[in-house]
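J.: got a structure for you, letters missing:
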């Protein structure tokens, strides 16, 4: 009966519906796609419907969970082509996970029995934040990443008060799954283990203090460590690269090198850029954090604030360091964790009422613990400050998402939401080019589908070709790098029945294209093997002009 009375299913369904409708509007109606989302759709499609379907076709550059979740929906592609052609599976995945993050945030308030109006307002402001709304809709990995982080933070907040091993295990599992979603979860796992060990050591009895701390650290870090080792070993056994994201020609390091660098010149400039990115998402967070930490420090209840600071702060520190070292791009989405951090801190603004839920309070459980509660008008003032902090972030974030410099992947939304066909403003023209990204590849896929080709007759790499493959309703016509005989076919395409090759210029990221590596003059002349039959100028931003060659 308690579960039936819980508002959480309603919160989930409402948030999921909003994000899913937004996702279908962007993908199906507006044909607006983000590259990483399409690549995961293509990976899931390759596992089930390529000419060589097998589990390893999911690829090892990205961690696998985001694409794996899409497999059940991808299986419906023969009956509903839009699942992959319009990336519907990605929209369903991200919308469900982002709705789950909203539920976890609301769960923090429900666990602590905070004022109902504060819980409702903070939850709604988090859910409608423009970055949360966009990344709940566009099929990217941010949605599952935020879900697992908020789940882990919620359970760690409960654990520091209850010492309930169930909460600790749930937090550990969430962090392990987070690693299978994004590599930067390594920082969150390390920070959580350090926090748990320190808290156990600090509040435990002098006898067996070290043993208890080591046991809790092991519980916290084990799922993430297992995920790290298993994924690295699997990648090494199949591809020869344990960490393809960093060493593969398709990995992040190679992309940055081929694209001319990350954009950061010096560590000082990079640090300033990262600070601006975070302030665009949560401009008043430092004020709220200082206020709440100071209040809780005076009352001797600062420990419950540490889980969100440790877990989310570690991820942000990882991103700042990575950008300063030039090993990642300056994308606004890489700092999105600051939004749930702000919302959780807001939920901790006022003292909770009643006991935290626990299956079994541990020996070191801190509830119930007497504390000096602030006066009611102080509580109300702090709660209002929390709401103001979250509300003020929304217009600032909207403004920041319009900046090509600070939001290179988001600023084109303006062309989708407020089209101006006759405008000649340079920024609007840039927005249109980003908005049209992958439209050329999708038209190319429709052209190839219209040729009614046999299986294995089109050779392409997925450096850029993933968008062509994802759009195609005949994925078996392509020979892809994930096919186990790809190298053999590439070396002797005539013998294996290849009729067409999709080529891109051998510059920038195109330098790593397998066809260019094997036949350096293919794009320019056909390498005396093929005849050029089609030139396809690209209308998208930072995407190559295609040439289609037919084998002689």
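T.: The structure has been received and is ready for your questions. Because the structure is a prediction, the values reported are computed rather than measured. Numbers count the residues shown, from 1 in each chain.

J.: when you work out contacts or count neighbours from here on, use the C-alpha atoms and nothing else.
T.: Fine.

J.: all strands for the protein, in order.
T.: Remark: strands assigned in the chain by DSSP state E are 458-459, 478-479, 500-503, 530-536, 546-551.

J.: included below, for side-by-side comparison, is a second structure:
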């Protein structure tokens, strides 16, 4: 079986990309049409938006709490919002980007499957098992960073697969670049960056007859781009915001959010190791119920046939899963279901290797059954809002209502502010929470926002900076504007206009200054 992409293979990939692209576009339009975009996707879009459309546009406005790649990819398309305002005001651009990235991910996935399995029908079936998995479908259309992260991981899997099979050192260059890109998407990329570098060093040392110098050289080729990505991003963060790794040290970062929500998280996932382990096991069983069996069987047959290529998906995707599992079990993660999405492509790739190495009809049939078993178990997980806490916002009727209602409130706040015809810099707000309002506004220049270089001074003395209104989140634990004005005490209603959701809960306060 050749590893060269023939014209037939290329045409098949094009067909797969076209079909999945149409499907994912439809899902993205569904998320947009019913205003179901999660806050994470809109906030990533907003981070890009501030770099061009704000009263203080600059590239550093993209922020340093979250990795920049999902936002950076959107910046070239932002000028189109002048013609199609819905691209930003309704977060349409975010869902279109995730649909495009997941489509590209499926194309890469199919190209790897073609290099493992020769039978064309099996290639299509295995690709469909990944492309049509409910988690793949959801995260293809909702605008979150999973599509971007999976795309970079599959780039790494493909390059590592080629290097393991063809033994060509030039494949290490795109492998290193893919790992660096993956760090631009998510912090979990630290795991495959370390794991792949170690693997390449070990295999080169073994293949070269224990040549340590050659092993170190290959490790540098693979690891240096990612190491530079980590170091340069940390250095830029330190220079601009004074923190090396803001996601761990910022009041807006993941560590602070998990700490603040620890009691709520523990009430669902369990507050001890045994409880978290049980919760994690149920999630993994829903995503890929027989992944462990596939792993053991695929490794056994690969060992028998000396098939090193199986190490590509295990090292890249498996290290991400191990990282997320350790983070959750140690109590430093929310334990969202999406954090384990890498098991979906991993299980299918393990099945592909098992089919290719076993070359037995029974094993082929059994492998397909084990992979496809994820569909009924996944639907079961999605019906349990405790195990799929985020996904319940889109797959349950009450979740969809609440998510779309939040969009309605944000749009109403923005509309009310726009109707006042306020001057630039008249509304002070913390966009860690108010990003949806700023995106929905026709006049983003009216806001003084967190990335603005005079934000801290405006928070300290709103009157001196000609602030006319404070827009405060009702329950944002780290809302800098609300904490500076009222501290931890509730916002008094005598000088504030509340904006309520459909159940009567307050989402926003608009406070007139002077107080």
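T.: Noted; the coordinates are in hand. Model, not experiment: these values are computed from the prediction.

J.: quick check: TM-score for this pair?
T.: Counting by TM-score structural alignment, normalised by the length of the second structure, the TM-score of this superposition works out to 0.93. Behind it: 504 aligned residues with a Cα RMSD of 2.1 Å.

J.: from residue 449 of the second structure, how far out is residue 455 of the second structure?
T.: Noted for residue 455 of the second structure: a distance of 6 Å to residue 449 of the second structure, by Cα to Cα, to the nearest Å.

J.: the two: who's more crowded?
T.: residue 449 (30 against 20; other Cα atoms under 10 Å).

J.: now which residue in the first structure aligns to that one?
T.: Matched to the first structure by TM-score structural alignment, residue 449 of the second structure sits across from residue 480.

J.: what about the closest residue to residue 509 of the second structure other than its chain neighbours, how many neighbours?
T.: Spatially, and ignoring its direct neighbours in sequence, residue 509 of the second structure is nearest to residue 498 (4.6 Å; Cα to Cα, 6 or more residues apart in numbering). Other residues near residue 498 of the second structure come to 20 when the count uses other Cα under 10 Å.

J.: residues near the residue in the second structure that residue 120 of the first structure lines up against, how many?
T.: Applying TM-score structural alignment, one finds that residue 120 of the first structure aligns to residue 124 in the second structure. Close neighbours of residue 124 of the second structure, defined as other Cα under 10 Å, add up to 16.

J.: same thing with residue 101 of the second structure?
T.: Counted with other Cα under 10 Å, residue 101 of the second structure comes out at 25.

J.: ditto for the one 5 residues further on
T.: Using other Cα under 10 Å as the criterion, residue 106 of the second structure is surrounded by 26 other residues.

J.: ok, it - contacts?
T.: 16-17, 20, 127, 130-131 (Cα atoms under 8 Å, 6 or more residues apart in numbering).

J.: how does it look with 7 Å?
T.: 17, 131 (Cα atoms under 7 Å, 6 or more residues apart in numbering).

J.: could you find the counterpart of it in the first structure?
T.: By TM-score structural alignment, residue 106 of the second structure lines up with residue 102.

J.: what do you get for residue 320 of the second structure?
T.: By TM-score structural alignment, residue 320 of the second structure lines up with residue 315.

J.: burial count for the counterpart of residue 136 of the first structure in the second structure?
T.: If you follow residue 136 of the first structure across to the second structure using TM-score structural alignment, you land on residue 140. By other Cα under 10 Å, 32 other residues sit near residue 140 of the second structure.

J.: any idea how far residue 140 of the second structure is from residue 376 of the second structure?
T.: Applying Cα to Cα, the value for residue 140 of the second structure to residue 376 of the second structure is 20 Å.

J.: I figured the residue nearest to residue 509 of the second structure hits residue 505, correct?
T.: No - using Cα atoms under 7 Å, residue 498 of the second structure is not in contact with residue 505; the gap is 9.4 Å.

J.: run a quick neighbour tally on residue 533 of the first structure.
T.: 11.

J.: next, work out how far apart it and residue 432 of the first structure are.
T.: 28 Å.

J.: which part of the second structure lines up with stretch 162-177 of the first structure?
T.: The aligned range for stretch 162-177 of the first structure is 166-181, by TM-score structural alignment.

J.: what's the answer for stretch 386-399 of the first structure, then?
T.: Matched against the second structure by TM-score structural alignment, stretch 386-399 of the first structure falls on residues 367-380.

J.: tell me the buried residues in the matching stretch?
T.: Judged by neighbour count using 16 or more other Cα atoms under 10 Å, the buried positions of stretch 367-380 of the second structure are 367-368, 370-375, 377-379.

J.: for stretch 228-237 of the first structure, same thing?
T.: Quick answer for stretch 228-237 of the first structure (16+ other Cα under 10 Å): 228, 231-232, 235.

J.: residue range for it in the second structure?
T.: Against the second structure, stretch 228-237 of the first structure falls on residues 230-239 (TM-score structural alignment).

J.: that stretch vs the first structure, average offset?
T.: Stretch 230-239 of the second structure, aligned to the first structure and superposed, deviates on average by 0.3 Å (mean Cα distance after the TM-score superposition for the first structure).

J.: and the residue nearest to residue 319 of the first structure when sequence neighbours are not counted, how many neighbours?
T.: Residue nearest to residue 319 of the first structure in three dimensions, not counting chain neighbours: residue 334, with 6.7 Å by Cα to Cα, 6+ apart. Counted with other Cα under 10 Å, the neighbours of residue 334 of the first structure add up to 21.

J.: what's the match for residue 334 of the first structure in the second structure?
T.: Checking TM-score structural alignment: residue 334 of the first structure goes with residue 339.

J.: its match and residue 324 touch, don't they?
T.: Yes - counting by Cα under 7 Å, residue 324 is a contact partner of residue 339 of the second structure at 6.5 Å.

J.: now do the shared contacts for these two.
T.: Counting by Cα under 7 Å, 6+ apart, residue 339 of the second structure and residue 324 have no shared contacts at all.

J.: which stretches of the stretch 251-400 of the second structure form helices?
T.: Assigned by DSSP state H, counting those that start in this stretch, the helices in the stretch 251-400 of the second structure fall at 254-260, 262-269, 273-287, 291-305, 311-329, 343-358, 361-372, 374-382, 392-395, 397-419.

J.: what helices or strands is the second one leaning on?
T.: Here helix 262-269 of the second structure touches helix 273-287, going by 3 or more Cα pairs under 7 Å, 6 or more residues apart in numbering; DSSP states H and E.

J.: mean offset of the helix it packs on relative to the first structure (after superposition)
T.: When the first structure is superposed, helix 273-287 of the second structure averages 1.7 Å from its matched positions, counting by mean Cα distance after the TM-score superposition for the first structure.

J.: no more questions from me, cheers.
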